[in-house]
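# Show me the folded form of this:
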Amino acid sequence: MAGAAPRPSPVAGLMAATFLGVRHHSPACARLVRDTIAELRPAHVLIEGPSDVNERLDELLLGHELPIALYTYHRDGERSHASWTPFCDYSPEWVALTEGRAAGARVRFIDLPAWHPAFADRDNRYADAEVRYAEAVDRLCREFAVNNVDTLWDHLVEAAPADGLAERLDAYFDLVRGDSAAAEDDRAREAYMARWVRAAVAEAGDHPVLVVTGGFHTPALRALTASTPPLTKGGVDLPDGDVDSPTDGVGLPAADIGLPTDGVGFPEDGVDGDGWPVVPKIADRAGASYLVPYSHRRLDSFTGYQSGMPSPEYYHWLWTDGVEGAAARLLESVVRRLRARKVAVSTSDLIAARALADGLARLRGHDHPARVDVLDGLTGALVSEYLDQPPPWTRRGPLLPGAHPAVVEMVAALSGDRVGRLHADTPAPPLVSAVQAELAAAGLDRDGVHRLDLARPDDLHRSRVLHRLRVLDVPGFSRESGPRGGGDPDPVECWRITFHVHRDPALIEAAAHGATTQEAAGAKLAELVPGAELPTLSALLFDAVLCGVAAVSDRVLGILADEVGRAGDLESLGRVLADVLSLWRHDRLLGAAGAPALGEVVDAAVTRALWLAEGVQGGPAPAERGRLTALVALRDAVRHASAVVGVTAESAVAVTRRISADHRVPPDLRGAAFGFGWSLGFPVDAVDAVRGMAAPATMGDWLAGLFALARDEVLTAEGVVAVLDEVVGALAEEEFLVALPALRQAFAFFPPAEREAIARMLMARRGVEGSARALLRTPVDPAVLAEAGLLEAAVRRVLVREGLA
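Coordinates of the predicted model:
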């Protein structure tokens, strides 16, 4: 056997259980599990994993292509939670499951179900506990002069000789666990797993029992099973301090680990009729577990998964080819990827990389280059420039933006493209078949571009199906164009449907929300509502309308009506008002036009927006398009929604007149406030207002506000363009350069056709003939021309001063 046998934990008067503490997804640990089973031939193999899946182990062992994962979801009135229990070919838990079954052992998972509150703070069962108890790991990293726990693990375990591996693992995990108290969730899990161990030892008699769990839990399980007598079966009296005791001998009440204490439906001692611990159950409608295809990319800690083992493809090679073979495969894969990206990698580069890797391996005490030896060798040979961030294998966490291209390809090679596949007989949740049937019935079960006219009922139904899949994050359904709001006049949507290998996994995971697309999309949107800010609520409302989920729309509207009355940001409130108003006015395609609940939101938003606008203070500042858009939405609501808005147009204009006359208000908002009443048809003296604009530094900002609200009025009112020409023309060269950037921003509110119309007016005033369009398309930036004019004027002044003019 490779490595010494794991040490047993004695239980008085009974055959000892043999504990294997492992690191999840470790090839070296998987080999140790395989060899231990072959040597020990245990009667029971107990594995850290969800005990509620024990009755479905045949489903787990149908013959899938790994990686796969058990996906568990749970919903109740208090919380919604989803988690994964992933397996790959070299997961020690998977090897224990398959090799134990092949050896004739009775194989069981012994951990609490994934929906249990002990897993409330994690979405992955096999996230390494050593990350949470890192003091000892940091001390070991300093002792062995390595950067992080992954490099440390490779040095101590994966790249080290197999002899003595079990002892090294025991020493490592004893040190990681230390004397510190575990967290409450870990203690609950360990107390429950210890029950299974004691029951198996009692059942096995003279036959061995093998326990395979994360190494962090192993010291506690040894202590729990050594200090507490084992479970017995058949109603035999249990000694004090065992599961019949209120605290299970470890200070944890039975209720703390999810076991019943009232005896309703279960024996009071927490064991079933055969003496095994009771498995907590969950109501069918509250949650379920399904197998899903997984991928190496999702397993990789470089892409954010906290499994503790980065580089899953490398460790797959390590499992199949050993340390030396994995190094060669990694080098070959990186080079192939770089060359496919048109990055030149010469033979001499390869020789240098291999030589560096071999040298680093010898320096670090490795018989063959380990993962980091190869990566450092490749970096030294292929990257000649300075790296502005450390390589990801020197720390923990995902690849950061801006990484060197060679480093990106190294990480891609480490992750690999391996994707799991489920056996054809694997049960799937109802949503998967429901979506297949719905797509087929709607004619959306073929790849390609689909154009949908939302004015047609059949196409509107198809659109809602596709939007529900989009909301559920099911890949392969991409909306390329279509209405972006309730007031969008375009009734045509364009979707691109493509096959995606992750479609079925995404549907299985989306089944946590419901059994049909409408139910699932509605539940997904509803989960996003609590705590959402105003712009998000507005987007959720439009999504709910697109999906045809009326219940969510009503809920969002109820919250919006309250939230807009408390809004503190004019820009956010303006976006919401614009969205809701457009739905109320125009949404006959999607069925929301004129809805009373929408009208309530519009009314509340108008009142609050006027209050916020009058409270804006501040000196000169650049024009803010967001608050100008808010004034436009406010104006449109007063103009078009008077039937539901309690504020009259006269009252609203009175507020904006006070704003336009208050010089403590930023100039863009004062200009917009002036344009507010003008655009609603109230009499104003626009010529005097333009002539009395602010100083050159703020002139453009005031005009930006005016143009945002009263663009049509500026173009059609007599004398306004002329007085604008007078005011701007009267500016000195220096003043014009100061005003120019903001003036350009202001005139950008006019579309090209209207800018051309203004150019024609100005040319007519000067008696100039020619193309107004050409005037707008000068070959040189107007700002450069203005600066050139200023320079020429300065030169003239110098020439005059020196008598050289």
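# From now on I want contacts and neighbour counts done on CA atoms only, so please keep to that.
Noted.
# What residues sit buried inside the helix or strand containing L452?
Following DSSP states H and E, one finds L452 within strand 448-453. Residues of strand 448-453 classed as buried by neighbour count (16 or more other C-alpha atoms under 10 Å): 450, 452-453.
# Ok, stretch 531-544 next?
Buried residues in stretch 531-544 (16+ other C-alpha under 10 Å): 534-535, 537-544.
# Now do the strands in this protein.
Using DSSP state E, the strands of the chain run over residues 8-11, 14-22, 44-50, 68-75, 80-87, 106-111, 209-214, 287-293, 448-453, 477-481, 492-497.
# one more to put side by side:
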Amino acid sequence: MTTRSTGEPVLLGVRHHGPGSARAVRAALEQAAPDAVLIEGPPEADELLPLALHKDMRPPVALLAHVLDDPGRAAFWPLAEFSPEWVALRWALEREVPVRFIDLPAAHSLAMTAEEEKTEEEKTEEGKTEGGKTEGGKTEGEKAEREADEAEAPDVRIDPLGVLARTAGYDDPERWWEDVVEHRGAGSGEGADALAPFAALAEAMGALREAYGDGGHDRDPVREAHMRLRLRDARREFGDNIAVVCGAWHVPALARRSTVTADRQLLKGLPKVKAAVTWVPWTHRRLSRRSGYGAGIASPGWYGHLFSSPDRPVERWMTKVAGVLRDEDYAVSSAHVIEAVRLAEGLATVRGRPLAGLTEADDAIRAVMGDGSDAPSLLIHDRLVVGELLGEVPEDAPAVPLQRDLARSQRTLRLKPQALERELELDLRKETDAGRSRLLHRLRLLGIPWGEPTRSRGSTGTFRETWLLRWEPELSVRVAEAGIWGTTVLSAATAKAASEAVGAASLAEVTALAEQCLLAELPDALPVVMRALSDRAALDADVGHLAQALPALVRSVRYGDVRGTDGAVLRDVALGLAERVFVGLPPACTGLDDDGAAEMRGHLDATHQAVGLLGQLEAGARPEDGTPELRSRWAGVLRALSRRDDAVPGLIRGRAARLLLDDGQLDDGEAERLMGLALSPGTPPADAAGWIEGFVGGGDGGMLLVHDERLLALVDGWLTSVPDAAFTDVLPLLRRTFAEYESGVRRTLGELVRRGPAATTRDPAGGASGTSEAGGTGGEAAAPGFGPGLDRDRAAAVLPTLRLLLGTDQDGDPARPTARRPDSDLTGARP
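Below is the predicted model of the structure:
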């Protein structure tokens, strides 16, 4: 074993988040036994370093620095279990060796980042202005030169590992690093010099710095000047027996001789802000991105495995893979594991690698365990190669008051943050689930999207909610930002809701905010929101705005009843809003172009749904029967729209007729009469096509045509009579309408159209006569339209099953089903 020369600090150049570097740092520290350890990191965090030994501290974690006056301006310094900085930090704390951070303070780096962003914005604005001037040709040369500089800019910031990998003949820096460092057998044996690899790496980096200077990293000279000053201070305090753990790129700059005056001159006049630093949980998935140190790694899970399993890593990895695949019901046995290990090692030998790496392991998994399919490999990449590990931070770590209140709420409600996305079903009739719902809604109002509401699969009742939860490290910054509104989640959400209500720009925004206040149970904010809502509703005369605001308001009333909150005020406002929509909607539907008609159709649908809910919740109404008054007035509005042939677009008239039909408000044959009028020869084809789109558009419109073949006959007859000159104009509308149908519905309609209308006649009494095309022995004549009549033999075949389902006797069955209409597809459907 060789010994280092005395009188100089030990400079340990590392790759951030590299398990090989982490093991090498531990061995070097054991050999050098320094009196102090200096680590690349923000000096403001020195007081937080002892928390790294806390029993509740579990990496991956990160140091979070943010501006006190603007928490959204923040930076992270992530550390994993296999990060060299984390290993050095733990080594020093366990041996009570002084340890400090020496990088540029976060107060300066955050301020410099803000100035750089501002400068970029100014350059962008200048570029826009100059772009306008180049039209005269005066600055075309300058513009071309600037574009050329921008095109070359990405190549200026060099990747040291990429340069070394290309020099060694590798096209993949990750693969080169694995072969040279992670799979390096030498240097770890007994009697080897643990400092030799760092000396070789420092020599390589020295050559790169001579060739590339700062490599395009403009801030590095300032950072390195500060690190040299901190190193001088440590040498005066602890002597020369000091170890410095930093990025290998900085080693030549720290070893270079420089005067104190020159270094201080570089730091003179740096911008500065007030910053706060704390520990926050991090995830392996975030380590796979460029963040913090700017050294994102593609496979944090794999690197963590290499660090925790230095012996037989491939065998242990394949065992983990087999466990994951078995949990997903893949048939993987121990024989698969053995064969996969052999194949991975064989591939490494053929490819000239010292040990099997992640590439060989993936190839073996795909061939042996996946039978050539990529599905298992993609699953393993997500679960193991990257991983979803979420670190933990002790409660003793500094935090804003809002963060502490959130942590208390999470413990009380047993709602632990997790990095893996999971689905949470809530029953609002239970107090714990109701509390969870309130917390998640309050956080969403504060701009902290820990949970996203989604559609419930098991029930459509209003007492049930479904959330998708996933905790991202960036949410810690959101919590710090939201701290300006209050010290607790409740007070912060209340203050922000009141502020947004006052500053809302539209009525829809206020109604959506009222809904959020009820869902989040913010009683102190609701009066402010209601005052703003009343003011906006009284002043806003736009029917579209009123119709857009009504659904959210009605949902608020509905949810208020479910959650036990007082929604009487909201109910009164909703009723008043509905009355104004009823009065203003018919005039607002006249004189609209195609885009305006499409938008108004959406308002029509939303108002119809809102009226259906509001009719049951109107003051004094019983839920079982509702109040016919509100619905009858709305039905009158729809009748007026469906019968106005002057200036109301066909899309609106058709939609109004369809809504009346769905509510049972049209008399027998009225829908056919309206369609016949809309598709009469005197109606312009484009307007008729719009009527069809409004009436049978949407996913359920096709079923209406399938089951009501008279309407299908009317559509078919109109379509065949459209003149050739107008057909190309109406074709896009028809394609858009029928494209929304499911494939099975389209196929059934195609079969009906291909078969053609049934040949029938009517007797003077108005009854149908003729012969059936069904072929059954007691067949009935078909009604005018498509399809055969009732085939009694085929209909009788289902009667035993119906009796079994209904539990009725075969004889004297009082509940025996009968066909509603002889031409209904329910009795004459094709098999």
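# before we move on, the earlier item: Throw the strands of the first structure into CSV and include distance to A661 of the first structure, thanks.
Below are these laid out as CSV (distance: least, C-alpha to C-alpha, whole Å):
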stretch, distance to A661 of the first structure
strand 8-11, 85
strand 14-22, 74
strand 44-50, 70
strand 68-75, 56
strand 80-87, 53
strand 106-111, 71
strand 209-214, 71
strand 287-293, 61
strand 448-453, 49
strand 477-481, 43
strand 492-497, 45
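# Does anything pack onto the helix or strand hosting R639 of the second structure? Which helices or strands?
Assigned by DSSP H and E, R639 of the second structure belongs to helix 628-643. The contact analysis (3 or more C-alpha pairs under 8 Å, 6 or more residues apart in numbering; DSSP states H and E) places helix 628-643 of the second structure against helix 568-588, helix 594-617, helix 650-662.
# right, so of those, which gets closest to S5 of the second structure?
helix 594-617 (79.3 Å; C-alpha to C-alpha).
# Tell me the counterpart of D179 of the first structure in the second structure.
Under the alignment (TM-score structural alignment), D179 of the first structure pairs with G213 of the second structure.
# Distance of that match relative to E224 of the second structure?
13 Å (C-alpha to C-alpha, to the nearest Å).
# Tell me how many other residues crowd R298 of the first structure.
18 (other C-alpha atoms under 10 Å).
# residues touching it, list them.
By C-alpha atoms under 8 Å, 6 or more residues apart in numbering, the contact set of R298 of the first structure is Y305.
# re earlier: mind putting the helices and strands packed on helix 628-643 of the second structure into JSON lines with distance to L48 of the second structure and mean neighbour count?
Listed next are those as JSON lines, based on distance: least, C-alpha to C-alpha, whole Å; neighbours: other C-alpha atoms under 10 Å:
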{"stretch": "helix 568-588", "distance to L48 of the second structure": "50", "mean neighbour count": "18"}
{"stretch": "helix 594-617", "distance to L48 of the second structure": "54", "mean neighbour count": "19"}
{"stretch": "helix 650-662", "distance to L48 of the second structure": "65", "mean neighbour count": "24"}
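# of those helices, which approaches A768 of the second structure most closely?
helix 650-662 (24.4 Å).
# elements contacting that closest one?
Helix 650-662 of the second structure packs on helix 594-617, helix 628-643, helix 670-678, helix 685-696, going by 3+ C-alpha pairs under 8 Å, 6+ apart.
# rerun at 7 Å
helix 594-617, helix 628-643, helix 685-696 (3 or more C-alpha pairs under 7 Å, 6 or more residues apart in numbering; DSSP states H and E).
# In TSV, list these along with distance to S743 of the second structure.
Shown next, in TSV, are these (distance: least, C-alpha to C-alpha, whole Å):
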stretch	distance to S743 of the second structure
helix 594-617	24
helix 628-643	30
helix 685-696	16
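# among these, which is nearest R290 of the second structure?
Short answer: helix 594-617, nearest of those by C-alpha to C-alpha, at 42.8 Å.
# Run the chain-centre distance for that closest one.
Relative to the chain's own centre, helix 594-617 of the second structure is displaced by 29 Å; criterion: C-alpha atoms, centre = their mean, to the nearest Å.
# who does the strand holding L452 of the first structure touch, helix- and strand-wise?
helix 457-471, strand 492-497.
# Contacts for it next, please.
459, 463, 491-498 (C-alpha atoms under 7 Å, 6 or more residues apart in numbering).
# how does it look with 8 Å?
459-460, 462-463, 491-498.
# and if you look at stretch 669-683 of the first structure?
Residues contacting stretch 669-683 of the first structure (C-alpha under 8 Å, 6+ apart): 623, 627-628, 631-632, 635, 639, 653, 656-657, 659-663, 684, 701-710, 713.
# Just the buried subset of these, please.
Using 16+ other C-alpha under 10 Å, the buried ones in these are 623, 627-628, 631-632, 635, 653, 656-657, 659-660, 701-710, 713.
# quick revisit: out of the helices and strands packed on helix 628-643 of the second structure, which comes closest to G41 of the second structure?
Closest among these, using C-alpha to C-alpha: helix 568-588, at 53.8 Å.
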